[in-house]
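A.B. asks: predicted coordinates and the sequence they were generated for:
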Amino acid sequence: MLTIALEHIEMYAYHGFYPEETVMGNWFIVDVAVSFEEHQPVTHLYETVNYEGLFHIVQQVMTRPRPLLEEVVQDMSLAMHEKYAMIRKSIVTLRKLHPPLGGQVQHSMVTLEKQY
């Protein structure tokens, strides 16, 4: 299995269950990793998953506000697999920095691991 990953993608977005979260927004950190079977040495970009393509998927999904972080990671995972059908496993982690919980919390986190 060959794994391609992007770690610690920082983006400002408007995801959240409460109305004020969709107005004020927040900083998020995204990690994505995808794995696929390598049947030969990879010597061309079309034989692998382009991490620039993964970044654009993350960027696009993050621009669409969702009430639940679970929806965001599901959307990312689905979009990555649709673009790169060779993916057999994906792990998407989304952290919301300093969520508005009334106390000091570094981040909330949702991780989705899927096998295809």
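C.D. replies: Received, thanks.
A.B. asks: all contacts plus neighbour counts: C-alpha atoms, from now on.
C.D. replies: OK.
A.B. asks: gap between residue 112 and residue 32?
C.D. replies: Taking C-alpha to C-alpha, to the nearest Å as the measure, residue 112 falls 10 Å from residue 32.
A.B. asks: what do these two both touch?
C.D. replies: Residues touching both residue 112 and residue 32 (C-alpha atoms under 8 Å, 6 or more residues apart in numbering) are 90-93.
A.B. asks: save these as CSV, and put in neighbour count too.
C.D. replies: Rendered in CSV, the data for the shared contacts of residue 112 and residue 32 read as follows (neighbours: other C-alpha atoms under 10 Å):
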residue, neighbour count
90, 23
91, 18
92, 23
93, 21
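A.B. asks: closest to residue 4 out of the residues you listed?
C.D. replies: Distance from residue 4 was checked for each of the shared contacts of residue 112 and residue 32 by C-alpha to C-alpha. The minimum falls on residue 90, at 9.6 Å.
A.B. asks: take a look at this one as well, against the first:
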Amino acid sequence: MDEIMKGDKLVLRGMMFHGYHGVKPEERKLGQKFLVDVDAWMDLQAAGNSDNLSDTVSYTDIYRVVKAVMEGSPHNLLESVAQLIATTALSKFPQVSAVRVQVGKPHVAVVGPVDYLGVEIIRHRTTGEQT
């Protein structure tokens, strides 16, 4: 896996969505802002040589997966949200060998200042793909 994680990747940073994920009733009723980052490891050499979109995965296609999950059916845990994003990306895009998903909540009721609190998961095709 370490070798996979050192290769080429698509990078999506700072995606923001309003969703209704959380355990508390007010999170489910009012919703809140979520921040999402995704890395998708895949070989980008063919696309680099050809300059052809068909030799890669479009950033917008990955963005659509994230948007559908984040703005879709509510989940109690960010772990579940991140898992669904990761497994969907791996199943929809066979070129992707591994994916890192970070989901954060910037508005969390804690004593003290924070940028956000959240989770980060890494899944790869050989052990992390669950369709």
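C.D. replies: Alright, I've got the coordinates. Only a predicted model underlies this, so the values are computations on that prediction, with no experimental measurement involved.
A.B. asks: quick check: TM-score for this pair?
C.D. replies: Scored against TM-score structural alignment, normalised by the length of structure 1, the superposed chains reach a TM-score of 0.90; 116 aligned residues with a C-alpha RMSD of 1.6 Å.
A.B. asks: so residue 112 and residue 32 of structure 1 - more neighbours on which side?
C.D. replies: Legend: neighbour count by other C-alpha atoms under 10 Å for residue 112 of structure 1 and residue 32, higher for residue 32 (26 against 16).
A.B. asks: the more buried one contacts residue 7, correct?
C.D. replies: Yes - between residue 32 of structure 1 and residue 7 there is a contact under C-alpha atoms under 8 Å: 6.5 Å.
A.B. asks: now the common contact residues for these two.
C.D. replies: Residues touching both residue 32 of structure 1 and residue 7 (C-alpha under 8 Å, 6+ apart): none.
A.B. asks: roughly how far does the aligned partner of residue 27 of structure 2 in structure 1 sit from residue 68 of structure 1?
C.D. replies: In structure 1, the residue matched to residue 27 of structure 2 (TM-score structural alignment) is residue 21. With the distance defined as C-alpha to C-alpha, residue 21 of structure 1 ends up 11 Å from residue 68 of structure 1.
A.B. asks: neighbour-wise, which of these two wins?
C.D. replies: A count of neighbours by other C-alpha under 10 Å puts residue 21 above the other of residue 21 of structure 1 and residue 68, at 17 against 13.
A.B. asks: mean shift of the helix or strand harbouring the more buried one relative to structure 2?
C.D. replies: Residue 21 of structure 1 belongs to helix 19-24 when elements are defined using DSSP states H and E. Here the mean offset of helix 19-24 of structure 1 against structure 2 after fitting is 1.0 Å, by mean C-alpha distance after the TM-score superposition for structure 1.
A.B. asks: so what's the gap between that helix and the chain middle?
C.D. replies: Remark: helix 19-24 of structure 1 is offset 21 Å from the chain centroid, using C-alpha atoms, centre = their mean, to the nearest Å.
A.B. asks: again, but for stretch 49-61 of structure 1
C.D. replies: Using C-alpha atoms, centre = their mean, the offset of stretch 49-61 of structure 1 from its chain centre is 9 Å.
A.B. asks: against structure 2, where does that stretch fall?
C.D. replies: Aligned by TM-score structural alignment, stretch 49-61 of structure 1 falls on residues 57-69 of structure 2.
A.B. asks: what residues of that stretch count as buried?
C.D. replies: Applying a neighbour-count criterion of 16 or more other C-alpha atoms under 10 Å, one finds 57, 62-63, 65-67, 69 buried in stretch 57-69 of structure 2.
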